[in-house]
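[1] Just need the structure, nothing else, for what follows:
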Amino acid sequence: MEKKIRCPKCSKIFTCDGNPGEEIFIKCPNCGTEGKIILEKIETIESKSLVVIENISKKYKDVLAVDNISFNIKQGEVFGYIGPNGAGKTTTIKIMVGLLNQTSGEISINGYQLPKEKEKAHRFIGYMPQQAGFQQWRTANHALTTFGKLSGVESDKLQSRIDEVLNLLGLIKYKNKKITKLSGGTIQKLGIAQALLHNPSLLILDEPLSGLDPDSRYQVKKILKELSKNGTTVFFSSHILSDLQDIATKICIIDWGRVIKIGSLDELKSEFSKEKQIEIILSKKSDKYNEISKISGVKKLIEQSKEKFIVNIEKTSDSDKIIDEIIKTLIEKNCKIRSITPLSPTLDEIYQFYLRKGVMNQ
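    All right, here's what the predicted structure looks like:
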């Protein structure tokens, strides 16, 4: 069997082969670290929670910024942390990276307790704050060299690692450009670059897609998905649910410092209560589609044009059966059908639904 493992010294991910339960000799191709490992232990490592947060609260005088939140993040997950501005996202992140101490509760990163063992935990964390704080007079390479040294990247490998990360993010052409000459989106991607330099197990990104154009957003999301496939755990915050679409394996919605809902996007959709809707587009104008309203289970017709309308169906009705009846009725009335599409709730509708639900439960 083939398994990906991470070097404990340089964090490089590489592949080894062997049989379950077999003790094998391994050597990191990056730094040369040698050792032995039992393959069945790797199974346990892959399935364990890299981040464990239990009943964390943070209070500033009379303000409770984070209120008794709990969640686990497994290795390789892309964990989307979403909520409106002021919900407690950045406070949570600052606790996770050791910039703030929690008022109560427990947090561990790769088994190390924070804040007591934060120096050990920091080796596994790559962090990009909302504002990376690059000094404007530096070049991109100069800035990344400083960050690389602070992150513990070996001096003789630092420049090659900088080139590797810049190529990954499509920034190599800006290597010797001054920060002051770079666009806001490029500086944002440079912030992600500095977080990746030491090849961390856990990447913590605060609003990483903010300020990026559509193409850059797509490229960054693609890179994060690839990092996840290779075993890197990604935690990133946003106040826009669409940022998490097609990338987050788990989503946590937070508001007023409290966790409102945790689950995959499909799980969030499954609890969303909304009337079933079907969009029908005809190839030619017709008034005869009104006959559809007589079908049992059809609640309402919403005309958007003479060719396009929405059918609202009772929640408890059999959608497939009703769609079949609709098609038969339209054909009988000589209406030519261009398309029939079941409508799903939009991401914004889902997000707003859970935020309203959270407010009502306070």
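[2] make it CA atoms for all contacts and neighbour counts henceforth
    Noted.
[3] all helices of the stretch 151-300 of the chain, in order?
    Listed in chain order, the helices of the stretch 151-300 of the chain (DSSP state H, counting those that start in this stretch) span 155-168, 184-196, 214-229, 265-270.
[4] Now the second one, please; I'll put the structures next to each other:
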Amino acid sequence: MMKKPVVHITNFNLKFQDKYVLKDLCWTINIGENWLLSGESGNGKTSLVKAIANLIPNYGTVEINFNPASHLAGVVHYVANWYQFKDLEGQSNFYYQQRYNKQVASTTNSVGSELRHFGQQNQLKPDTLNPILAALDFENLLAATLIELSSGEHKKLQLIKAIWLKPQLLILDLPYNGLDSASRRNLNLLLDHLVEDGTQLILISNETEMPSSINRFAKIESGKLVETAEMQHLADLFTEVEKPLPAFFGKKQWPSVKSHLIKMIDVNVSYGDKKVLKNINWEVKAGEKWALQGPNGSGKSTLLSLICADHPQAFANNFYLFGNLRGSGESIWEIKERIGLISPELHWYFDPSATVWQSIVSGFYDSSGLFCEPGYTKRLQADELIYFFGLDDYKNTLMSQLPLGKQRLALLGRTIIKNPELLILDEPCQGLDQQQTFHFNKLIDELCKNGTTLIYVGHFESQLPDCIEKRIVLENGEVQAIENILETVSNA
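    Okay, the predicted model is just below:
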């Protein structure tokens, strides 16, 4: 007797703005199959797997068949790319700087309490959690509150729960976003062990890294699911598309600054006995292009928060920004006016009720959403960026209604619209497909030709712009290396 497939989808349809994204899609997942699903951002991948997990209404037939004889949990567990957490009163209206305010950090649960609650809810054995925590280097974070975690640490917390649960079907949406290289390798080993124990996987990813247990590949094309061979699957994703740079970017040349743009002298940040940054010495001169790297939890986000005037401990340190000692009279908004920032945390706390156009224009005012009427020139620049990023059809769409990759493109437009003196790009390509990543990094290369100073955080070496010339590496809050990348490459 033939066994039923684990997942059987027939005639699945999905519309967005009266246009079909998925049309009469069919997909059968048999026992022993572990799938990697890829394709362009916004083509319906996430909606499809959410339907399998019964998280959105089904517009078609989605049949799930669990094995009643299995010792694994008879559930579909979906790990979203986007982590949503609430405070102790069940609210999620956090603000961006709240993570660095220790007086309000206690409004969210601790990591340990969150995991204990999850374990009790799903009747999991506490002793089976420890090896997972060790593999993802998470044991030292049990006392931290949820709002204190970085984006990479939030991703790890999601993954730890999923692996501890051991579901019969595990769906991971962009699981490698925000993870350092060691964590990605260990995650793949953990997933392979899960598969050996009977779990089946569906991964949404455009990365070449994947568990060795992945044995089926597919992409979505013209609303249908198309199975591919591995090499074809990776090669077909990328086609180069060139667009002219919006004209207003060429109109500003930053003046030559002889002194440092950023200078940190023995900078420290600590919360009680916990030292987050330890004796940081770092100088960034005007026009330099830096990569900021290090493992999850190494202090990168805290370092950037000092530069962006979001961290109150900046005033307690010997720290110069744009040639001025912090706390010597400049306002937070005078600093922010000269900086363009994007980060996963900024995206988390951004106003989801703003439209794409409003979100991009808000970059002129460093606000989360738009609260004033912009002038003609600002409106024109926003329209140019919307065309450049291919967001014409979404101009008046709410951010909350967009696929994650499209949201990120809109926020990238917001970051660069004022052509800032200092660009800080913290994992800017999370959620983008390979073509969008290539397109964005080419834009950064062009922007930086006019003297813009750049700090770029990225865990994937392949996703760095070509213009990067220097690197600072943090580990456990300390500087492990400062090096010239160009010299490293030429001597390799």
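[5] Once they're superposed, what TM-score comes out?
    Both chains were compared after superposition, and using TM-score structural alignment, normalised by the length of the first structure their TM-score is 0.58; 236 aligned residues with a C-alpha RMSD of 2.9 Å.
[6] Just name the most buried of the helices of the stretch 151-300 of the first structure.
    When neighbours are counted by mean count of other C-alpha atoms under 10 Å, the highest per-stretch mean among those falls to helix 184-196, a mean of 23.
[7] average gap between that helix and the second structure?
    Taken over the aligned residues, the distance from helix 184-196 of the first structure to the second structure averages 1.6 Å (mean C-alpha distance after the TM-score superposition for the first structure).
[8] now the end-to-end length of stretch 87-106 of the first structure.
    Start-to-end span of stretch 87-106 of the first structure (C-alpha to C-alpha, to the nearest Å) is 20 Å.
[9] Just the buried residues of it, please?
    In terms of neighbour count (16 or more other C-alpha atoms under 10 Å), stretch 87-106 of the first structure has its buried residues at 87-98, 101-102, 106.
[10] circling back to that earlier point, adding distance to Ile82 of the first structure, write the helices of the stretch 151-300 of the first structure out as TSV.
    Below are those laid out as TSV (distance: least, C-alpha to C-alpha, whole Å):
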stretch	distance to Ile82 of the first structure
helix 155-168	26
helix 184-196	19
helix 214-229	16
helix 265-270	12
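[11] Relative to Leu144 of the first structure, which of those is closest?
    With C-alpha to C-alpha as the measure, helix 184-196 is the member of these nearest Leu144 of the first structure (5.9 Å).
[12] Could you tell me where the closest one falls in the second structure?
    Counterpart in the second structure of helix 184-196 of the first structure, with TM-score structural alignment as the criterion, is residues 404-416.
[13] I'd say Ser362 of the second structure and Thr415 touch.
    No: contact status for Ser362 of the second structure versus Thr415: not in contact, 9.2 Å apart, counting by C-alpha atoms under 8 Å.
[14] Which residue ranges of the stretch 101-250 of the second structure form helices?
    Per DSSP H, counting those that start in this stretch, the stretch 101-250 of the second structure has helices spanning 111-121, 130-135, 151-165, 181-196, 230-235. These are given in chain order.
[15] again with the stretch 251-400 of the second structure
    Ranges of helices within the stretch 251-400 of the second structure are 300-307, 332-336, 344-348, 356-361, 376-388, based on DSSP H, counting those that start in this stretch.
[16] between those, which gets nearest to Glu487 of the second structure?
    For the helices of the stretch 251-400 of the second structure, the distance to Glu487 of the second structure is smallest for helix 300-307, at 23.6 Å, taking C-alpha to C-alpha.
[17] By how much does that closest one deviate from the first structure on average?
    On superposition with the first structure, the average gap between helix 300-307 of the second structure and its aligned counterparts reaches 0.5 Å (mean C-alpha distance after the TM-score superposition for the first structure).
[18] Does that helix pack against any helices or strands, and if so which?
    Where contact means 3 or more C-alpha pairs under 8 Å, 6 or more residues apart in numbering; DSSP states H and E, helix 300-307 of the second structure is packed against strand 274-285.
[19] mind listing what Thr139 of the first structure touches?
    When the contact criterion is C-alpha atoms under 8 Å, 6 or more residues apart in numbering, the partners of Thr139 of the first structure are Lys175, Asn176, Lys177, Lys178, Ile179.
[20] how close does the nearest residue to the second one once chain neighbours are set aside sit to Pro84 of the first structure?
    Think Asn176 of the first structure. The spatial neighbour of Asn176 of the first structure that comes closest, neighbours along the chain excluded (C-alpha to C-alpha, 6 or more residues apart in numbering), is Thr139 at 5.4 Å. Here the criterion is C-alpha to C-alpha. By it, Thr139 of the first structure lies 34 Å from Pro84 of the first structure.
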